[in-house]
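Participant: Dropping a prediction and its sequence here:
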Amino acid sequence: MVFRRQKKNIPIDGTILKNKAKYFYKKIYKKDDFSASSGWLQKFKKRHGIRFIKICGEKLSSQKELVDPFLIKLAEKIKQLNLAPDQIYNADETGLYWKLIPDKTYVSNKEKNAPGRKVCKQRLTFLACTNASGDHKIRPLVIGKLKNPRCLKNKHIPVDYDSSKSAWMTCSIFKTWFDTKFIPQVRCYLEQKGLRKTALLLLDNAPSHPPEDELISDDGQIITMFMPPNVTALIQPMDQNCIRITKLKYRNLLLSHIIANKAEDLEFILKKFNLRNAVTNLSKVWESLEPVMIAKCWKKILSTSFDNEYDSEDEIPLINLKSQMFSDQEMNITKSLFQKICPNANLSSKDIYTWNEDVNLDDETPAVEIESDDTDVSEEVVEVQTKMSHSDGIKAINDCLKYALENRATNEEISVLKNIRERAVLEQSKQTFKECKITDFFK
């Protein structure tokens, strides 16, 4: 019965199980004295390992019959343009609650609940885009609610930033990104690789994406191709694993940041964690994605176009993501980091999935109107802190260098620390030799 209903994509709840149990009891024992209580249902589920889970993902609503015709059409387009994997791109956007941490903890059986805190629902959207070889990751586009966040003013950030009142993608933002960011970066990359400056961008049919005839370069060499509706969960490369791994790695960095500042209150740490910290961490984890992993996400959609055999094990179905979407190593890192923050908590794989997918966290907050000075007043410094002196900074960097050398840091990482130390020494020298006023000698 269960399998027949699952085949038809019909949800099964406790009421259905109870009614079916009473039906079989009456049929077998010819009696009508079985009530199938809630207690019986709990024990029945425990005996047979039955869980009640949320139906998630889009795979069941996908139209599989549209996939093969599209793959044939894509193969023809690739052959017509004579494209290599380096010249084929996919872009997809996703939301990210950038201050959200898990809310799991153990309590005694006498406690009905645990003291909580307000869930941090600050959300941004980031656009992920790579080519099929995994060799070229386009600089991430981040979309926030505020036009000029105070924490980003006069700061160099490793992402492209834009804004909308809801922090979601819009047609105008996507068109601007395509013309001013995507095309120049693709042309530069192809020139460095010695390839023709011809490229194809694959997109889903989201309402925030302009029509194909608007997404084309001036010379007509870089064009766009839309996938059919309801096939994103089945074949879109960015939706297979790239985005999910990026989000999990980002959240591991957020937990690491909390642990590094564990002397302070958690609320205070999250309040100080601003948008600049978020986009820096996001860029860092995006750059850390391995080309091999990215290329693997393209195998399904390019199976008809190139001579690489598609292995069904390479696909990561959304319905099984709770157990398959991340490597054991990544899952263990997340559990270990969270254990340091909440020693009494037990974060399961299902909890990590729920946290990473932002399940049940629809942003119902109305869009924030942009203020007259276009600044984010919520980014005010929460308390006045004493500025660290140059000498203290040099001492701290020396400790960092010692740690880096003892733990086999790369030459690039050590070079960054030495450059910061050199800058601190120069600033200290400027203060030492600063011209004095004659009144300074009479103090």
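Facilitator: Here it is on my side, so go on. Residues are numbered from 1 along each chain as shown.
Participant: C-alpha from now on. contacts and neighbour counts both.
Facilitator: Fine.
Participant: Provide a complete list of residue ranges assigned to strands in the chain.
Facilitator: 88-97, 123-131, 141-144, 160-163, 199-203, 222-226 (DSSP state E).
Participant: and the comparison structure, right after this:
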Amino acid sequence: MTSQRRKAFSIEEKGAILARLENGESNSALAKEFGVGHSTISMILKNKDRIKESFNSNVLKPKKLRKSQHDNIDQALLQWFKITRNKGIPISGPMLQEKANVFASGFGNPNFNCSASWISRFKVRHNIVSGKIVGESSSVDQSSTYNWLTTVWPNLRRQFSNEEIFNADETGFFYKLLPDRTLKFKGENCCGGKLSKERLTVMVAANLSGTVKKKLFVIGRSQKPRCFSSVKSLPVDYANNRKAWMTSELFERWLRDWDRNLVKKKKKILLLVDNCPAHPNVTDLKSITLAFLPPNTTSVLQPMDQGIIRSLKCNFRKNLVLKMINGLDCNQNSPMKITILDAIVMINDAWNKISQSTIYNCFKHAGLIETYDDLPVREIEENEFDDEDDLPLSL
């Protein structure tokens, strides 16, 4: 007779088996399905309270429920970890070690000396993993966000249609920045030139429905770059200052030009912008209602920051890499030089490639749309804007 093969189930798998047992499925049927003995299924049922406790605590991967020998320290450290992370404070392994020793001393256990391996087991027990901190969401004022969305935004929203609601934001492009990492043969030394810091600032604006993408406003350092000499017109609006930054003067000029154009078309819009110093409260606008997002909320409330700018840079990065490859094919010694005109053409092309549904989804992701009652668009995917190559051309 062939003996049953021993199998270890994860907490997640045990939780699923428990649910099926409680729904009336028999021990023998489950044992046969998973190729284990009846006693294995019976043991899972016997330990259901501990399994459910771990399952509800999101501890899903371990196959054995190992409790710490210092349970009071373990639980105190876990509660401290939860409270500290809820405040948005980064926590490292050494911080956990130090705090565990503090708790041990408070519990009258001076001989306890927290090791790195104890912390490793602690992280496994409680499904704690390492993650990279990104964005500015940890500094967001949650109460201001909620109050604005529930009190200010509904009043603004009802006055304008989806086609009349716009968001605008500027971003920097280090348009000559080459990859800072490379594939290489094993043992080969890596060397290269300095990373370029030449930048352009680009003002991006689009409406909520994604049907209108305003012509880009690009700010460079040179008033008349040499590469513009043979060009009759640019696909973008261009201005300059010494640092290629957005200023309050440039913002007001851009806004008033847009307002005059809307007056001619007899259109009125709502424009949402953040409250940075470069965005003054421009008065006497005839067709634009200017509304400012609350301080410390733009990383979650501003649609452009929810993926539109990232998608723009992803598209530009691909254009840049293709141009580099073409330059290498034409000139074996070095990649093609990128001019401001090249950058403008590639940025404009990247802007044209952003889809209507991407823009609409980003407005929805910012909380500015409650239902999909206007467009038959797909839900935003978790990796919606991760469709990038593996070259870290940070822009």
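Facilitator: Arrived safely, thanks for sending. Everything quoted here is computed from the prediction, not taken from an experiment.
Participant: and Phe122 of the second structure, what does it touch?
Facilitator: Phe122 of the second structure makes contact with Asp74 under the criterion C-alpha atoms under 8 Å, 6 or more residues apart in numbering.
Participant: Now do the contacts for the closest residue to Leu262 of the second structure other than its chain neighbours.
Facilitator: Spatial nearest neighbour of Leu262 of the second structure, excluding adjacent residues (C-alpha to C-alpha, 6 or more residues apart in numbering): Ser287 at 6.1 Å. For Ser287 of the second structure, the contact set (C-alpha under 8 Å, 6+ apart) comprises 259-260, 262-263, 266-269.
Participant: do you know how far the equivalent of Ser287 of the second structure over in the first structure is from Leu203 of the first structure?
Facilitator: For Ser287 of the second structure, the aligned residue in the first structure is Gln221 (criterion: TM-score structural alignment). Noted for Gln221 of the first structure: a distance of 17 Å to Leu203 of the first structure, by C-alpha to C-alpha, to the nearest Å.
Participant: cool, Pro211 of the first structure as well?
Facilitator: Pro211 of the first structure is 10 Å from Leu203 of the first structure, where distance means C-alpha to C-alpha.
Participant: If you count surrounding residues, which of these two has more?
Facilitator: Leu203 (19 against 15; other C-alpha atoms under 10 Å).
Participant: Now the more buried one: closest residue in space, sequence neighbours ignored.
Facilitator: That would be Phe226: by C-alpha to C-alpha, 6+ apart, it lies 4.9 Å from Leu203 of the first structure.
Participant: before we move on, what about Tyr97 of the first structure?
Facilitator: Nearest to Tyr97 of the first structure is Arg123, by C-alpha to C-alpha, 6+ apart, at 4.4 Å.
Participant: try Lys59 of the first structure
Facilitator: In space, and not counting its chain neighbours, Lys59 of the first structure is closest to Ala233: 5.5 Å by C-alpha to C-alpha, 6+ apart.
Participant: Can you find the partner of the one you found in the second structure?
Facilitator: Correspondence of Ala233 of the first structure to the second structure, assessed by TM-score structural alignment: Ser299.
Participant: swap in Glu76 of the first structure?
Facilitator: Counting by TM-score structural alignment, Glu76 of the first structure lines up with Asn155 in the second structure.
Participant: okay, now that match: neighbour count?
Facilitator: With other C-alpha under 10 Å as criterion, Asn155 of the second structure counts 11.
Participant: Kindly provide the distance from it to Leu149 of the second structure.
Facilitator: 10 Å.
Participant: Check Ile219 of the second structure too.
Facilitator: In this view, Ile219 of the second structure and Leu149 of the second structure are 32 Å apart by C-alpha to C-alpha.
Participant: and what of Ser287 of the second structure?
Facilitator: 24 Å.
Participant: ditto for Leu21 of the second structure
Facilitator: 45 Å.
Participant: ditto for Ser230 of the second structure
Facilitator: For Ser230 of the second structure relative to Leu149 of the second structure (C-alpha to C-alpha), the value is 49 Å.
Participant: Tell me which of Ile219 and Leu149 of the second structure has more neighbours.
Facilitator: Ile219 (26 against 16).
Participant: my guess is that one contacts Glu198, does it?
Facilitator: No: judged on C-alpha atoms under 8 Å, Ile219 of the second structure makes no contact with Glu198 at a distance of 11.9 Å.
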